[in-house]
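Asker: can't give you the sequence, but here's the structure:
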């Protein structure tokens, strides 16, 4: 088999020709592929020559060509149009035959994508007021390569490794090279905008930063006027969604999507707004590019590398369905395809100077009174849910409401019925552990998904005379609360999981208490990484409090059963929980 890749006359595409010869005689590609697809054992050529089709190479060729037909443009039999995003497909095809010819542009584009050691060396920006760690220098060079190649990608470093710093290095480098012809748009959750502004001011003070915190009607100026002379424009996903047309009318040099999992839902308005932005390339920054299922990953790739998997239906058939049914070969194939466009490093691999992190599961026994109430509700909710789970799509909301009730009952009966006693073995256990922690001079982050449960914890902390700060999604003075914890002496910070799962650096604390497990362990890991990140100089201790013999134990088991998907597709040291299936729900109620 002979492969030829040449420059196309159309944009940044490349023309790929696949030619198969037997003893010097060219085999018609269409006839060969048809015979392979039909499962024929032999192929008879027009010259009368026949040859066996029973070879691993031809079987692999059939698989790759079928995939290519679904994913890339086909100009004719054996002729395809590739973009550099398809480097993974090219790597497998070239392993089957002889590369007769490849253009210099293709070779330089593909080599660095397939091996970061092949990245062109780039000096760090002179005006960046920070020394990049070796892995950050590699990340910066990777981003710089994507910039110059006009390719998008996903910087998926584990949380706490400095993705913002690497992005700032990219922007500063582009400014110093006089390559920034238009501003960079950074889209982030509202709570993270302040962090971006502070880091830009500290590490890249030469960059002009425009912070958009209001709609045009409120600020009294059009977006174009508000961002004049800016190198970086900071805005939130909410404001982008509300003023999508205004942002689309501006040509951006690049778009950086921080906490990019916010646009994982490809049917959301925020996703549509990001897709329609005009930029030379788009980069997703997220430690969790895959949270719920493989379509999360497709959504981010469709934004950053739209030519890789253009059709979500083809992606579903080729990858999602086979992988979710446990087909290992499809998983391996997807991993090879996405590897060139995702750069992921873990703390254990590149930040070995970080203190160790110890995690411990703490079983908590319910009191007899609490147990009777829980068991009574469990029997009733189990009967109801098992009667509904056969039609999960129609009854999902009702089922999730029942499961949420059982999770709250595991914490305290008072969370579901004000007439029930305000008892909680978990609060008792937490106070005991905090007392010892504080006495030894440590500080702690305490996370729960239920603000109603955090309210019970606040009552006990007040009664015990333990100082604390508090943060949930409704906290208006968020920055002040964070500043008072970081600069103050309160030993405890109570945080709702959704409000504090990202955008915070709280290395002043070295103890973390997770009061209730969530289906998606990635959310818990994000919370833990508020303190186990660069800048931490103390060992971090994590305690997960789990009510014994309750739905919480089942949730922990469910988490473990779902971890392998993220690890296999994206890399180690992060987690995913797929959407709850009917079998998952039955398992929770066993």
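Answerer: Yes, it's here. Computed from a predicted model, the values in this text were never measured in an experiment.
Asker: drop to CA atoms for contacts and neighbour counts, all remaining ones
Answerer: OK.
Asker: ok, which stretches of the stretch 451-590 of the chain are helices?
Answerer: Counting by DSSP state H, counting those that start in this stretch, the stretch 451-590 of the chain has helices at residues 451-464, 478-487, 497-500, 521-528, 551-569, 582-588.
Asker: packing partners for the third one?
Answerer: Taking 3 or more Cα pairs under 8 Å, 6 or more residues apart in numbering; DSSP states H and E as the contact definition, the neighbouring helices and strands of helix 497-500 are helix 521-528.
Asker: got the angle for the helix it packs on vs helix 551-569?
Answerer: 90 degrees (axes from the mean of the first three to the mean of the last three Cα atoms, to 10 degrees).
Asker: run the chain-centre distance for helix 521-528.
Answerer: Averaged C-alpha coordinates place helix 521-528 at 12 Å from its chain's average position (Cα atoms, centre = their mean, to the nearest Å).
Asker: which elements pack onto it?
Answerer: Looks like helix 521-528 contacts helix 497-500 (3+ Cα pairs under 8 Å, 6+ apart).
Asker: tell me how far the helix it packs on lies from the chain's centre.
Answerer: 16 Å.
Asker: that older thread, most tightly surrounded among the helices of the stretch 451-590 of the chain?
Answerer: Counting by mean count of other Cα atoms under 10 Å, helix 521-528 has the highest mean neighbour count of the helices of the stretch 451-590 of the chain, with a mean of 24.
Asker: indicate which one of the helices of the stretch 451-590 of the chain is closest to residue 55.
Answerer: Between residue 55 and these, the shortest gap by Cα to Cα is with helix 551-569, which sits at 28.6 Å.
Asker: and that closest one, what other elements does it pack with?
Answerer: helix 328-338, helix 392-411, strand 540-547, helix 582-588.
Asker: give me the buried positions along the first one.
Answerer: What it means is helix 328-338. 330-331, 333-338 (16 or more other Cα atoms under 10 Å).
Asker: next up, a second structure to put side by side with the first:
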């Protein structure tokens, strides 16, 4: 603290108000003026020290002295005392000076620095990075390029001297240190003297090296250094002679033979003899003693010849060199032979001249074999080379015989160097999905036929097709992948155009034994397209439809509606009931069951010898997780052909699509471990776009998807779908209990008061039954609905529809007459993360909820009580309307539906009515259809439609 006080007191004597202000600022905001350094001694070799002076306009003399004292005696000062005065760069410079050998100077603001290697190298850095001035010139110093010394070579051919030419520039050095520099126009140039300091003053030239010194060493030194050579050495003259080399080449029995004739000074020797001769590569001789004329016998070409023979793999025989290895032959012909020196004479035989080495791109030809199999097709791969045809296996065998497996083949005197072409790259992908047979042919699943065709066309591979392939080619070149085929009479006038196209596509897949995914948007009629396919084929085995439990009776209803002659069975019920059905399953054309039943019964079905003509998965995303028991059970069902129906084949990851394809066409996308390596990891972890495009090409031919926007003009403005739902066991028991109770009460009331005076009792009874159809908790006071996820079949069906709609990007309105049911649905939505708005009779901010639903894309659903939302709302953002509990007053339903389907709606609206199977709801729908005119002409105009219902109608509804 005392040091700090002294610093403050002393500083205060010399600071003004501005300095006080600067001290108040954060340190990083104070801009400090840099130091200027003045150096003497760089241009005076007699001084043993460099003298460094420091100046700075913003620092007082006392502060400069404090810095110099810190350099000499830094340990006695606090670091802050100096660092606070300096910029970051100057502070680092001052710390570096402390590490060097310094001494005090008699001049104020200066210090001395011993001339040594460390000091000199640091000064070069200081000049580069900071303002440094030379005292001798008064100019700012710079660092220049490193120079070589200017030299002068004198003497005779016996004895020479090499001296530094000091008249070129002034040379400075640090005493007692091998450090040299010069200063030219205030630019400091380091001098590299290390190579010359070790040379003696005189160098004697050996007698047998004089020619080499005069004609090789001197020119090399002159070229490398700043060297002036005395004119004495310019008087010599040299004549060179080289050997005459003649090479004789022949090609015999797959070997290259080479005879070499070398003529040196009139003497002929063979290449083989040259191996054993010891002669100088460059031999200098003087024409006569004291003469300035020299001769050089340059034999380096002989060494070049012998090295060439060795480098290209020639072996030595008594009379010649021989090259046997095929790879070495290719190397020599394509590289060595064509680069032989022009001055060498070459003599070749006809056999050698006929050697041909060509680089060819492999162009495969695929030939598909004819066969009777329906699951596999076989093919062979051929190549045409040199007028001969080779199979793929033959080509591989020839290549494998090469010493290092190089890609070439030798046919007679022709060598074909094989390069992979675009066709070969495509073939590699193709063979990657095929199995190689023992005889070199291949086989692949029919699943790959369409993928192969695309690969073959993209790669430009020639293909000789079989009947199936040619038929596929004809189908495709006819204009599209599908041809029009006959449509069953019953739906001729029912199918919309896009549904016809979907049916044609399904027939195309059937023709070529392919599986596929019909991925149309919800509500576009995947069911009717599939049923049309099944009826059109007149199958000799039953087809199997597997769907969520909530859709079982919807399939049955569609069959009854469009194909009432189709004999079908709903394979559902208790284990005992299903066991009773097993023996009769073959008698039906269509079986309809659920995923949960199949996961339990697939072994029974297989053990019973059942093989289906078709296995069809509705809402196939239910098997997206291939590890589940459900997915594994479904995939063990035996079927000749398979289809998947889902509006959301891919939700989160491409391995969901793999699971569906693993059901449709096992191994088409490889086994899962390889699929992860080939596609999943590169695409999801590596963002590999090339792999993504390849994956799309693999799956695209087998997925048909149309969304509502694409077929908008073909859709009616409003499509009504009635979806039948089965009750849970609890619902069924509750319903039967209440029904039995109400029958007795109503009979007693009608007998006592008459039918007209009992209408209020009848309405109350029907309401209770409708509540059970929704959820048992609406009538069971002690029932905790949140603890029973499977308490309501209708809630499960609603969840299925909503999830598919949300995944497909739709907006939904859900209507219910019962507020308690809406709250149960609200709780279910909250658990499953479905974003929604809610409106019942107690809701106050109605219009803000409507605005939120219409404008916020994140809000997917609107739960509305029928009474509160029947009129006065505009919800045109929705394109799906669900009536959880429809009733017999179509006017009320229509008013509710029109909240979405009204002026300003650009989408077509899909309306779903959930009807509980085997209840008053189903019977009411049938009654509506039977008395259609009554409802159209009377009920819709009547606030209380019960007045138009007879006691006979009620007896039918309640089985009285």
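Answerer: Good, I have the coordinates. Quick caveat: nothing in here was measured; it's all calculated off a predicted structure.
Asker: in a markdown table: the helices of the stretch 451-590 of the first structure, plus distance to residue 307 of the first structure.
Answerer: What follows is these, written out as a markdown table (distance: least, Cα to Cα, whole Å):
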| stretch | distance to residue 307 of the first structure |
| --- | --- |
| helix 451-464 | 43 |
| helix 478-487 | 40 |
| helix 497-500 | 33 |
| helix 521-528 | 28 |
| helix 551-569 | 19 |
| helix 582-588 | 35 |
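Asker: wait, which of these is closest to residue 320 of the first structure?
Answerer: Proximity to residue 320 of the first structure (Cα to Cα) singles out helix 551-569 among the helices of the stretch 451-590 of the first structure, at 11.1 Å.
Asker: residues in the second structure aligned with that closest one?
Answerer: Across the second structure, nothing matches helix 551-569 of the first structure (TM-score structural alignment).
Asker: now swap in stretch 208-216 of the first structure and tell me
Answerer: The aligned range for stretch 208-216 of the first structure is 567-575, by TM-score structural alignment.
Asker: and that stretch, end to end?
Answerer: With Cα to Cα, to the nearest Å as the measure, stretch 567-575 of the second structure spans 22 Å from end to end.
Asker: which residues does it contact?
Answerer: Contacting residues not belonging to stretch 567-575 of the second structure are listed as 552-553, 556, 578, 581, 585, 588-594, 597 [Cα atoms under 8 Å, 6 or more residues apart in numbering].
Asker: repeat that for stretch 428-442 of the first structure.
Answerer: Under the contact criterion Cα under 8 Å, 6+ apart, stretch 428-442 of the first structure has outside partners 364, 443-444, 460-461, 491, 509-511.
Asker: on that earlier part again, now the helices and strands packed on helix 551-569 of the first structure in TSV, with distance to residue 94 of the first structure?
Answerer: Shown next, in TSV, are these (distance: least, Cα to Cα, whole Å):
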stretch	distance to residue 94 of the first structure
helix 328-338	14
helix 392-411	44
strand 540-547	47
helix 582-588	42
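Asker: quick one: closest of these to residue 566 of the first structure.
Answerer: Taking these one by one with Cα to Cα, helix 328-338 is closest: 10.6 Å.
Asker: which residues in the second structure does the helix or strand that that closest one is followed by align to?
Answerer: Following helix 328-338 of the first structure in sequence order, the next helix or strand is strand 342-343 (DSSP states H and E). The aligned range for strand 342-343 of the first structure in the second structure is 703-704, by TM-score structural alignment.
Asker: out of the contacts of stretch 567-575 of the second structure, who has the most neighbours?
Answerer: Of all the contacts of stretch 567-575 of the second structure, residue 590 has the most neighbours under the rule other Cα atoms under 10 Å, reaching 29 neighbours.
Asker: what lines up with that residue in the first structure?
Answerer: Under the alignment (TM-score structural alignment), residue 590 of the second structure pairs with residue 232 of the first structure.
Asker: would you mind measuring from that match to residue 436 of the first structure?
Answerer: 46 Å.
Asker: and if you look at residue 47 of the first structure?
Answerer: Residue 47 of the first structure sits 87 Å away from residue 436 of the first structure, going by Cα to Cα.
Asker: show me which of these two is the more surrounded one.
Answerer: Using other Cα under 10 Å, the more surrounded residue of residue 47 of the first structure and residue 436 is residue 436, with 11 against 7.
Asker: now residue 591 of the second structure: how far from residue 748 of the second structure?
Answerer: In terms of Cα to Cα, residue 591 of the second structure sits 44 Å off from residue 748 of the second structure.
Asker: before we move on, back to that, buried residues, the match of stretch 208-216 of the first structure. List them.
Answerer: Buried, per 16+ other Cα under 10 Å, within stretch 567-575 of the second structure: 568-572.
Asker: what's the answer for stretch 667-675 of the second structure, then?
Answerer: Under the neighbour-count criterion of 16+ other Cα under 10 Å, stretch 667-675 of the second structure has 667-670, 672, 675 buried.
Asker: between those, which is nearest residue 681 of the second structure?
Answerer: Checking these against residue 681 of the second structure with Cα to Cα, the nearest one is residue 675 at 8.6 Å.
Asker: and the equivalent of the closest one over in the first structure, which of the three is it?
Answerer: Here residue 675 of the second structure is matched to residue 315 in the first structure, going by TM-score structural alignment. Put simply, residue 315 of the first structure is helix when judged by DSSP: H, G, I helix; E, B strand; the rest coil.
Asker: so who does residue 315 of the first structure touch?
Answerer: By Cα under 8 Å, 6+ apart, the residues touching residue 315 of the first structure are 71, 298, 309.
Asker: could I get the residues you listed in TSV, plus columns for distance to residue 182 of the first structure?
Answerer: Converted to TSV, the contacts of residue 315 of the first structure look like this (distance: Cα to Cα, whole Å):
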residue	distance to residue 182 of the first structure
71	32
298	28
309	28
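Asker: for the most centrally placed residue in the second structure, which non-adjacent residue is closest in space?
Answerer: With distances taken as Cα atoms, centre = their mean, residue 688 lies nearest the centre of the second structure, 1.8 Å away. Leaving aside its sequence neighbours, residue 688 of the second structure sits nearest to residue 682 (Cα to Cα, 6 or more residues apart in numbering; 5.4 Å).
Asker: and that neighbour, how far is that from residue 694 of the second structure?
Answerer: Distance from residue 682 of the second structure to residue 694 of the second structure, by Cα to Cα: 12 Å.
Asker: also residue 499 of the second structure?
Answerer: Applying Cα to Cα, the value for residue 499 of the second structure to residue 694 of the second structure is 29 Å.
Asker: kindly report the same for residue 518 of the second structure.
Answerer: 21 Å.
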